[in-house]
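Peer 1: Could you look at this predicted model? Sequence included:
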Amino acid sequence: MKRTVTYLIMLFAILACSDEFTESPAIGALSDESLKNETGVDLMLVGAYSAIDGVRANEFGEGWSMSGDNWVMDVLSDDAHKGSTDGDQQELYNLETMTWATGSSYFYGKWGAIFAGINRANAVIALIETIEEGDFSSQLAEARFLRGHYNFELQKMWGKVPYISEENYAATEFNQPNTSDIWEQIETDFQFAIDNLPATQAQVGKPTSWTAKAFMGKAHLYQSDWDTAFTLLNEVVTSGPYDLLPDYVDNFRLAGDNSVESIFAIQFTTDDGQSYNANVKGALNFPNPGPFGSCCGFYSPTQDLLNAFQTNSGLPLLDTYNQTDVNSDFGIASSEDFTPFEGPLDPRADYTVGRRGIDYNGYGEHPGNDWIRAENSDISGTYLPKKNVYWVGETGNISTGSWGEQLSGVNYHIMRFADVLLMAAEAAVEKSSPDLDLALQYVNRVRARAKSSNYMKAVDDSGDDAANYEINLYTSFPNASYARKAVRFERRLELGMEGHRLFDLRRWGNYVQVMTEYAENEGRTIIPFGEEVKTYSDFHNLFPIPVTAIDLSGGILEQNSGY
C-alpha cells in the first residue's frame, strides 16, 4: 500500500498512547487496550510495512546501507561501483575494494534495519495473539509474510543468524544465538501466508497468496532444493495473475508501479515537501552534476556490466563478452571527441547504463564526464545509473530532502515476474528431471519482451535507434551446461542494477572466481580500480556479524568464519 500520513499516525499511536512512555519499556505499549482492535492491528501493521525501505527513527550504523533496494549490495558485485569520489563514504570504498572489517558501519546499519522489520512484524503477531475476539487471520498472514521476507534478507546476507520469534519479542528475550540457519522458520512463515492470504488484495502493495508462493519458491531455490522450487515457481508462472509488461523500461517508471509484472514492491511516493515516503536511502544515486541539479553521483554501473550486453547474431557472448570493451570515455573530457560503441548491443543496455552519447531518461544526451562526479583518479568509472532515476516529465513524483537531495517516488520491485520466469527456468535446468525445453521457453519469453520493447532513440530527433541494437531468441539449449550458463547470464541482463547480482553469484558458488576475473577486466578501463581492489576470498560469501552486535550479546553471537 502507498504509505501516507497513516505512518505518522501509527507512530503516534505507539509512542504517545501512554503518558508514561519515557518511564516504561516500549513493549508495554503493545498491551494497551486501545490497540486490541482492528484499527490498532492495522496501524501496527503499517509500521511493519514501513520498515521495508530501512527508514526509521532509531537508526544506528550507516544510514545509506539500510536501503531496501539493496543498491549497496550491487557495489559488492560486478554490476556497480560506489560512484562519487573515493573519499566520500570511505566505508563503502573499503567494502568495494574488499578491505572489509567487522566494525563496518555499513554492515551494522543493514543488520539493524532488518531486525527493525523483524521486530515490527513480531509486534503485530504478538498483539494479535492477545486479542480474543475477531478474525485477524489475514493481518496475521501479512505480518508473517513480512517477517519471512525480513528473515530471508538476513539469512542470505549472514548465513547463520539469530531467530527472534513473537514469543521472544513478547518476553523481551532478544538475545538469541546464531548456531544454525533459519530456513525452516522462513518457510513456515511463507507457508502460513500462502494458506491465509487472499489471491487478490483490494489495496495495492499488499502481498497475496501468489506473492507468498513466489517467495517460498525463491527460498527453496536459494537452498538448491530445485524440485520444490520448480513446482512453486512454475505454478506462479502458469496459474498466477502475472505477466510481463509490453515495454521493458516501464518497470522503472510510474507505469510499472503495481502493474501486472509487479509481484512485491516497496511502495514509494512523494509529496510537495520533504517526504520520508520516497526513496530516502537512494538519495545519493543521482547524477552530480547532471541535468536537473541532483546529488550525489553514487551507484555507477561497471564496464563489466555494460560489456555483458554485447551480442553476436542477437545472442549474448556468454564466455567472451569481456574480450572487447564497449567504448569507454574514462579520462576523456566532454569537450574532447568521443566515438560511441558501434557494435551490436542488447537494447536493455541503454535502459540500464547511462553512457556518453545516449539520451539519459529523456533529459537529453549524456555528455560524459561533465555529468560524472568522480575524478579520473577514482575507482568508479564514467557511467550513470538509470533504472533508479525518474524520467523527464515525471517530475510530479520527485521530492526534495532536508539538504536539497532528490527523492524518487517510483516503486522498487523486490520481485517482478521476469525474475520469477528466470528462477523457474533455472529450477527447470537443475531439477532431478531437467526440462531444458521449458527453460528455453521461459528465457526466450524474457528476451522476446526485450526484443519487442521500444528501443532508445537517437537524440537528433531522426527517429533512428540510439545504437546498433540486436537481440534474438535462442533456438535451442543443447545441454544442461549451456542452458545453465544462458539462464544465469539472462538474469544479469534482465535484472542488472536491481540488487540481485551479489546474491546470485554467492548461491551459484562462483562469487570468488567471477569477482577475481572482474577486478582484472575492470582494471583495463579504470586503472585505479585494478590497482586498489584487494583479494576476493571464500569468506566474503557471507558478511561478518557486526562486532557491536556480538559485544552487545555478551558473546552469545558467534562470528562467521574468516573474520
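Peer 2: Looks like it came in fine. Numbering: from 1, shown residues only.
Peer 1: CA atoms for contacts and neighbours, from now on please.
Peer 2: Fine.
Peer 1: Show the residue spans covered by the strands in the stretch 401-550 of the chain.
Peer 2: 406-408, 412-416 (DSSP state E, counting those that start in this stretch).
Peer 1: Select, out of those, the one closest to residue 376.
Peer 2: Closest of these to residue 376 is strand 406-408, at 25.4 Å (criterion: Cα to Cα).
Peer 1: any chance of the strands of the stretch 401-550 of the chain in CSV, plus distance to residue 225 and mean neighbour count?
Peer 2: CSV is the format used below for these (distance: least, Cα to Cα, whole Å; neighbours: other Cα atoms under 10 Å):
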stretch, distance to residue 225, mean neighbour count
strand 406-408, 37, 28
strand 412-416, 20, 22
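Peer 1: now the ones you listed as JSON lines including distance to residue 36?
Peer 2: Below are those laid out as JSON lines (distance: least, Cα to Cα, whole Å):
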{"stretch": "strand 406-408", "distance to residue 36": "36"}
{"stretch": "strand 412-416", "distance to residue 36": "31"}
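Peer 1: try this one side by side with the last:
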Amino acid sequence: MKKIILFCLVLAATACSDVLQEVPVDRLSQENFYRTKSDLLAGLNAVYAQVRGANSYGTNYPAQLNGMADYCISRGTQIPVSEFKGLDGTNVGRTNGIWRDLFQSINSANIIIKLTPGVALSEADKNAVLGEARFLRAFNYYNLVRNYGGVPLRTEPITTAGETSGKRAPIDEVYKLIADDLLFAETALPSTQAEIGRPTRWAAKLLLASMYLTRENWTVARDKADEVIKSGLYSLVEVKTSDEFEKVFGADLTTSPEEVFYIKYARIAGQGWGYPSYQHPADGPYTTGVRAHWTTTAIPLIKNWSDKDLRKDYNLYSSYINRSGKLTTFPVAEPICFRKYRDAPANPPGNDFPFLRYAEALLISAEAGSQAANGPTAAAVENLNKVHRRAYGFPPNTPVPSVDFTLAGQTAASFRDLVLTERAYEFMMEAGRWLDLKRLGVDKLKATIKAARGKDVADAHLLWPIPQQEIDNNPDISITDQNPGY
C-alpha cells in the first residue's frame, strides 16, 4: 500500500507519527487553539482539505478543465463542457463549488497568516508557516483568476456571512497579490520539507515561473524556472517502456524526483482521488468509473501522435479485458479513452494530482527562453529535448539525433508551437491544456478548437460564471459584474 506522508485527515484508530491530521478549526476558538507550531501546522491542513475535496481538485476542477482541452471530449452531464457554448446549470453548479472551496481554502490560509505572528516561535519557524500559508493562498488565487477573471481580494479571515464583501479586483491586482505571496514564500519556505506534500521554496519559484509565463513576462519566467533546474534537486525519471511512467504517476508512488508540488491522495476510504473515475469504464481493470472523457484520431493531436512516443500508449487505450475476462473495445463513436491515472478497482484511487513537476520547469524555460530571445536558444532547445527524449525511452540528458529537435529553421513562433505540442503530450489530462490555449490569446484558442473539434468557442465559455450566491451575499458585486453569457 502507498505510504501515507500527508493529509490523513481522519485516522482516529491509526497511529501515524508522520501524518498530518486536520483539525476542524471552524469549531474551535482561534485564539485558544493556535499556541504552538504543531497547532499551526494542523491548522494549515484545513487549507489543503478544501483544495483536495470533490468540489475542487478532488473531481470537479480537473474534470471541467480536461473536458475543455482540444483533445478531450466529454460524455454524460459533462457534454456541455466540450461543446464550448457556455456552461449549463449542472456544470455551473460544479464551477460554483470550485469557487466556494477555493475561497474557503483562502480563508483558512488567512487565519494562519493572521495568527502566526502571535504564536511563540522562532522567526524562522514563523516564516516557514507564513510562507506555506501564503503559497497556498497564491495557489488558490492563481486558479481563480485564470478561470473566473477578476475576483475579490480577501486577505483577512471572514468569520460571518456579513463580512463577505469586496469588488471584483482587476486581473492585474489579483496577479500582484499572487506575486507578492510567492515572492515571500520563495524566501521563507525551506529548501526541502520533512513531510512530502508541503511546498518548498522551489515550488514557490516554479509557481512564480508559471505565473510569469501566463503574464508573458518571459525573462523572469525563464529565470525562475532555471533556478529550479539548477537547484539539482529534481530530475526526469527515466523510462524504457510505457508502463514505467507509473514511476511518475502510479497509485503506489509516495514521491519521485519529478515531484515539485502535488496534491496528495491515498488509498484510504475518503482520502482517494476522485477524478480517475472519470477516465475509466465501470467494468475495466482500473479504477471503477463512468468513462466521462474520451478522444478520437479525428483530433489532430491524437492523429499525429507518434507510436514511438511512450506517452501515447501510457495515456490512451481502446480496449481492455473486463472483469469477466472478456476483451472489450470502446464504442466506435467513442473509440479511445484515457488511462494516465489508474489503480485497482477495489481501491480508492491513490494517485496524486501532479500540479507542478520537473518537466514543467524544463518546458517553461524552453518556451520563455525562446520568447525572451525572439527565437530559440541552444538552452531552450536542449530543455525541450530533455522532455522529448525521455518520452521516447532515452536518457534525458544524452543527445539522440534521431529524436532531437534542432535550431535549424526555427523561429520564435514555430518553436513555441513545438513546445505547446510537447506540453499537450507531456501534461495530458493534467488540467492544463485549456489554460495553455487561453494564454495564447482568444483568437489562437478559438482557431485551435475549431481545427480540432469543428466547434466555435462562445465568449461565454472563456470564463466560468461568478456564483449567484456570491452576487446575492456580496454587497460589492451585482449582476452587472457577471461574466459574459451568464
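Peer 2: Good, I have the coordinates. These numbers come from a predicted model, not from an experiment.
Peer 1: circling back to that earlier point, to residue 256 of the first structure, which of the strands of the stretch 401-550 of the first structure lies closest?
Peer 2: strand 412-416 (9.2 Å).
Peer 1: In the second structure, what stretch matches the closest one?
Peer 2: Aligned using TM-score structural alignment, strand 412-416 of the first structure spans residues 353-357 in the second structure.
Peer 1: cool, stretch 191-198 of the first structure as well?
Peer 2: Using TM-score structural alignment, stretch 191-198 of the first structure lines up with residues 183-190 of the second structure.
Peer 1: Identify the residue nearest the geometric centre of the second structure.
Peer 2: residue 355 (3.7 Å; Cα atoms, centre = their mean).
Peer 1: tell me the contacts of that one?
Peer 2: Going by Cα atoms under 8 Å, 6 or more residues apart in numbering, residue 355 of the second structure touches 261, 262, 263, 430.
Peer 1: now do residue 471 of the first structure
Peer 2: Contacts for residue 471 of the first structure (Cα under 8 Å, 6+ apart) come out as 311, 313, 314, 315, 345, 346, 347, 447, 450, 451.
Peer 1: ok, now residue 284 of the second structure?
Peer 2: Going by Cα under 8 Å, 6+ apart, residue 284 of the second structure touches 320, 321, 322, 323, 345.
Peer 1: buried subset of these?
Peer 2: Those of the contacts of residue 284 of the second structure that meet the buried threshold are 320, 322, 345, by 16 or more other Cα atoms under 10 Å.
Peer 1: helix/strand/coil for the first one?
Peer 2: Recorded secondary structure, residue 320 of the second structure: strand (DSSP: H, G, I helix; E, B strand; the rest coil).
Peer 1: and the nearest residue to it once chain neighbours are set aside, how many neighbours?
Peer 2: For residue 320 of the second structure, ignoring the flanking residues on the chain, the nearest one in space by Cα to Cα, 6 or more residues apart in numbering is residue 328 at 5.3 Å. Using other Cα atoms under 10 Å, residue 328 of the second structure is surrounded by 13 other residues.
Peer 1: List the ones among the contacts of residue 471 of the first structure that fall in strands.
Peer 2: Residues from the contacts of residue 471 of the first structure lying in strands, with DSSP state E as the criterion: 311, 315.
Peer 1: Buried ones only from the contacts of residue 471 of the first structure, please, as a PyMOL command.
Peer 2: Provided next is the PyMOL selection string for whichever of those are buried by 16+ other Cα under 10 Å:
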select buried, resi 311+314+315+345+346+347+447+450+451
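Peer 1: Widest-spaced pair of the contacts of residue 471 of the first structure?
Peer 2: Distance extremes for these: the farthest pair is 313 and 450 at 15.2 Å, using Cα to Cα.
Peer 1: Contacts only, for the equivalent of residue 199 of the second structure over in the first structure.
Peer 2: By TM-score structural alignment, residue 199 of the second structure lines up with residue 207 in the first structure. Contacts for residue 207 of the first structure (Cα under 8 Å, 6+ apart) come out as 142, 145, 197, 201, 263, 264.
Peer 1: what's the closest of those residues to residue 482 of the first structure?
Peer 2: Among the contacts of residue 207 of the first structure, and counting by Cα to Cα, the member closest to residue 482 of the first structure is residue 263, at 28.9 Å.
Peer 1: How far away from the center of its chain is whatever helix or strand residue 13 of the first structure lives in?
Peer 2: Applying DSSP states H and E as the criterion places residue 13 of the first structure in helix 6-16. Here the centre of helix 6-16 of the first structure is set off from its chain's centre by 28 Å, with Cα atoms, centre = their mean, to the nearest Å.
Peer 1: Buried residues, it. List them.
Peer 2: Under the neighbour-count criterion of 16+ other Cα under 10 Å, helix 6-16 of the first structure has 7, 10, 11, 13, 14 buried.
Peer 1: so what's residue 57 of the second structure closest to, chain neighbours aside?
Peer 2: Nearest to residue 57 of the second structure is residue 51, by Cα to Cα, 6+ apart, at 5.8 Å.
Peer 1: what's the burial count for residue 31 of the second structure?
Peer 2: Residue 31 of the second structure has 10 neighbouring residues, counting by other Cα under 10 Å.
Peer 1: thinking again about what came up before, from the contact counts, what lies against the helix holding residue 13 of the first structure?
Peer 2: The contact analysis (3 or more Cα pairs under 8 Å, 6 or more residues apart in numbering; DSSP states H and E) places helix 6-16 of the first structure against helix 38-50.
Peer 1: what's the mean distance for the helix it packs on versus the second structure?
Peer 2: Helix 38-50 of the first structure, aligned to the second structure and superposed, deviates on average by 1.5 Å (mean Cα distance after the TM-score superposition for the first structure).
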